[in-house]
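Coordinates for the following, if possible.
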Amino acid sequence: MTPQGEPRPMPVTVLGGLATGVRDCVADLARIETSGLAVLAVRVDSDGRTASWQLYDRSGPVDGGSLKPSRPCSPCQLPPGLLAVLLRLARTAGYRHLLLTLPPGMQADLIALDVTHSHVCGQALADHLRVDTVAAAVNLARLEDDLGCGDRLADHALAIGPDDGRSVAEAAARHLEGADVVVTSNVNDPDPTASARAVALLRHLASRASMTHICHDHLPASGREMPAAAGGFWMPTPSALIGGNRFDADDVRERHGPLSLPRQPCAPEFGVRTTRWSSRRPLHAQRLADALGQICASVIRSRGHLWLANRPQSIHRWESAGEHLAIQTTGTWLPENDGKAWQAASARRRTFAALLWDPYYGERRCELTFTGIDLDVPALHERLNSCLLTDAELSLGMEEWQLSDDPFADALGADPPSH
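I've put the predicted structure just below:
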């Protein structure tokens, strides 16, 4: 109870990921081993027009239903009918914890953020439940293939709605980056070395997440009598998913905002390397376009933001996963004397802008992080540096930079006028 005598908001763990077998095993283990925990399993048809849910507790299935939202389901939002189910469970069901399991195409951190800020019939969900942890289920034997897979989710009936054009690699990378906890399994893995490399990839891409591993119990002397419903699996403890209070809504907003902070590189292991490249100089758009193939070779995942010289007002997000590369306009750089624009920015962005402010460039900068296997870091940095403006080009000034040809014009549109 709260000091005022009101019931405390029910904690919710949100579990996503491409490994549906691992996800369902985790759910069974958690509900069997954790008193007072229920599992709300969400499913969405491939066309995104029908969503169903099933509620399980220690005894098995106890409730369920289906609904047809007024518009197709989204990868980052639950339909209102499912939010209403969440509210009802939080208010009346009496569970101590809820594990919300999602379809592979739903992005768990954004679903968690949506739940945190949603209202149902004028009631704030945050008054009745709170997101405790965001988790991702990973099959180590599949991870490297998933991160390199250029197929669309729709090709594997994993898309959420007709407009979901994401690739398998994009979804796999975003699940890892959004997770507070990663739950892994490598049952019947024919290549332990590949699993070790997969763990290294997890450490590099999900660097802020803790990890727990599900194993198949082959040891009769383990001293544990597993319930039949758990299928002979065990993990050290479900507490890794429950009660950690790890979810940080501000961190999720920042990661998906116009100017996300790059990942800090981890130490190389099993051939997996991550490197961070940054520059206060802008990039020459045509030289960058010509070098994209070389830059992305051997890269499994890269993220960050760009400053293109001929677009001095715009922030451009860079995101690659496997064979897929996207460069998108996500906002504008903060003007020096526009107090309203500074107030609209997040506190974290204002802090970094003030710390990194340059009298001429302002907050403008390029920052990218690349992860790959056997990545040639010096060659990659050399290619990126070759795309920057030269001293002679810099001396011409911003007005001249804007006159250069723009190979990204069709994709990015026009740069907004200066303030």
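
When you work out contacts or count neighbours from here on, use the C-alpha atoms and nothing else.
OK.

helices or strands next to the helix or strand residue 193 falls within in the packing?
Element membership of residue 193, judged by DSSP states H and E, is helix 192-205. In terms of contacts (3 or more Cα pairs under 8 Å, 6 or more residues apart in numbering; DSSP states H and E), helix 192-205 is packed against helix 140-147, helix 168-177, strand 272-279.

Please work out the angle formed by the directions of the longest one and helix 192-205.
It refers to helix 168-177. Relative orientation of helix 168-177 versus helix 192-205 (axes from the mean of the first three to the mean of the last three Cα atoms, to 10 degrees): 70 degrees.

which SS class is residue 381?
At residue 381 the chain is in helix, as set by DSSP: H, G, I helix; E, B strand; the rest coil.

Next up, the contacts around the residue nearest to residue 370 when sequence neighbours are not counted.
Residue nearest to residue 370 in three dimensions, not counting chain neighbours: residue 302, with 4.3 Å by Cα to Cα, 6 or more residues apart in numbering. Shown in contact with residue 302 (Cα atoms under 8 Å, 6 or more residues apart in numbering): 318-321, 368-371.

Could you tell me which of those residues are located in helices?
When the contacts of residue 302 are checked against helices (DSSP state H), there are no matches.

Rebuild those as TSV, extending it with neighbour count and distance to residue 159.
Shown next, in TSV, are the contacts of residue 302 (neighbours: other Cα atoms under 10 Å; distance: Cα to Cα, whole Å):
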residue	neighbour count	distance to residue 159
318	20	22
319	19	19
320	20	19
321	27	17
368	21	28
369	21	27
370	28	26
371	25	25
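
circling back to that earlier point, please work out which of the helices and strands packed on helix 192-205 is packed deepest.
Per residue and on average, the most neighbours among the helices and strands packed on helix 192-205 fall to helix 168-177, with a mean of 25 (mean count of other Cα atoms under 10 Å).

what helices or strands is that one leaning on?
On a contact count with 3+ Cα pairs under 8 Å, 6+ apart, helix 168-177 meets helix 140-147, helix 192-205, strand 314-321.

Proceed likewise with the subsequent sequence, for comparison:
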Amino acid sequence: MLLSVLSTTDPLVRDLAALAASDCADLLTCDFDEDDAVLRLTRHGRQLWEHRIPLAHPCLTCSLREAVVPALVDMAHGGTERLTLCLPTAVEPVVVVPLLAGLTQAGEALEHCEVTTCVHAISQDNARRDLLTHTPLSEVGLALFEDDTRCTGEVLMTSLGYADVLLSIGEDELGGDLVEHLRPFDTLRLDHLDQVTADVLFVARHDVERAIERVHPASTSAWGGPTTHGVWTLDLHSERPFHPERLLEFATDLAAGGTCARGCFWLPSRPDTICTWEVNGGSASVGTAGGWETSAHTHIVVTGTGEDGVRERVEAAFSNILMTEAEMPEAFVWIGADDGLSHWFPDEED
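You can find the predicted model right below:
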């Protein structure tokens, strides 16, 4: 059975995209309510069945797997040839699709399935708001669990980068340009529902490693796009680390409002650690992503719109935070020293 996956952050957009996909595949739609995962199988617009599976885990991924995988096994053995799995709204494909792909290996539960195209559908009319302003999922009725503190920008940034195909619906030209700046070069963009065809959904096999590479902070790229409506992208790169004290001083400028960003940096006080930087939905987050397998470097990609001075402020902040060439000979005196950033990297302190 060929299995494509659809993700969204908008229930209406999911309905439209699913309707388009229903012309060439059965649809398995998954939703969560307070107690259950709800699965609905439809064919050509007609619902064939609805199953409710009690949620046995607080872990979203575990609950989704326990609900969806047995249904996929039954359909594969029942002769279904093509199926589109419509994920619950605001579920990021990166937490589900690699798991499903892993289960298609020989001897695994889904060995008779092949994961094909991962599609993310987005309203470009809402893209600017959802990506650049702080919109908590809980405020728009999309929180998946009680303590879901994510915002729309966080989900969108990851989903846009991970998906093989972006279905961008709407008329807002700035929003369309913003989507284009965040779309990786090796993915396909569709602007019309009638472009959702069997060839798009089921011909190409999903490459998990490549998709993860697109969203990993240490391997993300600057893709750029049209600038007619004021959207811009900065590709900020250096072999030098951030100065810990100046990072604290200029972090607010580097995470300027009205921007979204992803990337990595290193610190002389933590030279073996990939430090991550992400800005979306009006907020910034710092974390870690393991250790360096290549030479440590600093690389942050920032996308924003035409607000006066924002681009220049971000560029200046990046330059100010970097250690200077004159400081580099003494950089490693920071090793083992208190860099004042333990509250940003609590896992490193354990």
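
about what we covered before: of the helices and strands packed on helix 168-177 of structure 1, which is nearest residue 33 of structure 1?
Each of those was scored for nearness to residue 33 of structure 1 using Cα to Cα, and the closest is helix 140-147 (24.0 Å).

one step back: which parts of the helix holding residue 193 of structure 1 are buried?
194-195, 197-205 (16 or more other Cα atoms under 10 Å).

could you pull out the helices for the stretch 201-350 of structure 1?
Counting by DSSP state H, counting those that start in this stretch, one finds helices in the stretch 201-350 of structure 1 at the ranges 249-255, 285-296, 339-344, 347-356.

Output those in JSON lines; the columns should cover distance to residue 262 of structure 1 and mean neighbour count.
Listed next are the helices of the stretch 201-350 of structure 1 as JSON lines, based on distance: least, Cα to Cα, whole Å; neighbours: other Cα atoms under 10 Å:
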{"stretch": "helix 249-255", "distance to residue 262 of structure 1": "9", "mean neighbour count": "15"}
{"stretch": "helix 285-296", "distance to residue 262 of structure 1": "17", "mean neighbour count": "16"}
{"stretch": "helix 339-344", "distance to residue 262 of structure 1": "21", "mean neighbour count": "11"}
{"stretch": "helix 347-356", "distance to residue 262 of structure 1": "12", "mean neighbour count": "14"}
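
Kindly state which of these is positioned closest to residue 144 of structure 1.
helix 285-296 (16.5 Å).

Show me what the closest one is packed against.
helix 377-386.

Quick one: average offset of the helix it packs on versus structure 2, please.
Here helix 377-386 of structure 1, set against structure 2 after superposition, deviates by a mean of 2.5 Å using mean Cα distance after the TM-score superposition for structure 1.

neighbouring contacts of that helix?
So helix 377-386 of structure 1 is contacted by 275, 277, 287-288, 291, 294-295 (Cα under 8 Å, 6+ apart).

Likewise for stretch 72-84 of structure 2?
Stretch 72-84 of structure 2 is contacted by residues 1-6, 21, 24-28, 109-110, 112-113, 202 when judged by Cα under 8 Å, 6+ apart.

in terms of contact, does residue 272 of structure 2 touch residue 291 like I think?
Yes. Residue 272 of structure 2 is in contact with residue 291 according to Cα atoms under 8 Å; the separation is 5.5 Å.

picking that back up, let's have the contacts of helix 377-386 of structure 1 in a markdown table, adding distance to residue 49 of structure 1.
Below are the contacts of helix 377-386 of structure 1 laid out as a markdown table (distance: Cα to Cα, whole Å):
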| residue | distance to residue 49 of structure 1 |
| --- | --- |
| 275 | 42 |
| 277 | 42 |
| 287 | 44 |
| 288 | 41 |
| 291 | 41 |
| 294 | 41 |
| 295 | 39 |
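
Those: which two are farthest apart?
275 and 287 (21.3 Å).

still on that earlier bit, will you turn the helices of the stretch 201-350 of structure 1 into a markdown table that also has distance to residue 24 of structure 1?
Listed next are the helices of the stretch 201-350 of structure 1 as a markdown table, based on distance: least, Cα to Cα, whole Å:
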| stretch | distance to residue 24 of structure 1 |
| --- | --- |
| helix 249-255 | 25 |
| helix 285-296 | 35 |
| helix 339-344 | 41 |
| helix 347-356 | 37 |
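
So for the lengthiest helix in structure 2, what gets flagged as buried?
Using DSSP H, we find that the single longest helix of structure 2 is helix 60-77. Within helix 60-77 of structure 2, the residues that count as buried by 16+ other Cα under 10 Å are 60, 63-64, 66-68, 72-73, 75-76.

Check stretch 11-26 of structure 2 too.
For stretch 11-26 of structure 2, by 16+ other Cα under 10 Å, it's 13-14, 17-26.

Can you tell me which of the residues you listed is nearest residue 170 of structure 2?
Residue 170 of structure 2 has its nearest neighbour among the buried residues of stretch 11-26 of structure 2 in residue 13, at 9.9 Å by Cα to Cα.

What is the equivalent residue in structure 1 for the closest one?
The equivalent of residue 13 of structure 2 in structure 1 is residue 22 (alignment by TM-score structural alignment).

Can you tell me the closest non-neighbouring residue to its match?
residue 137 (5.8 Å).

The aligned partner of the one you found in structure 2: what's it in contact with?
Aligned counterpart of residue 137 of structure 1 in structure 2: residue 121 (TM-score structural alignment). Applying Cα under 8 Å, 6+ apart to residue 121 of structure 2 gives the contacts 6-9, 13-14, 17, 166-169.
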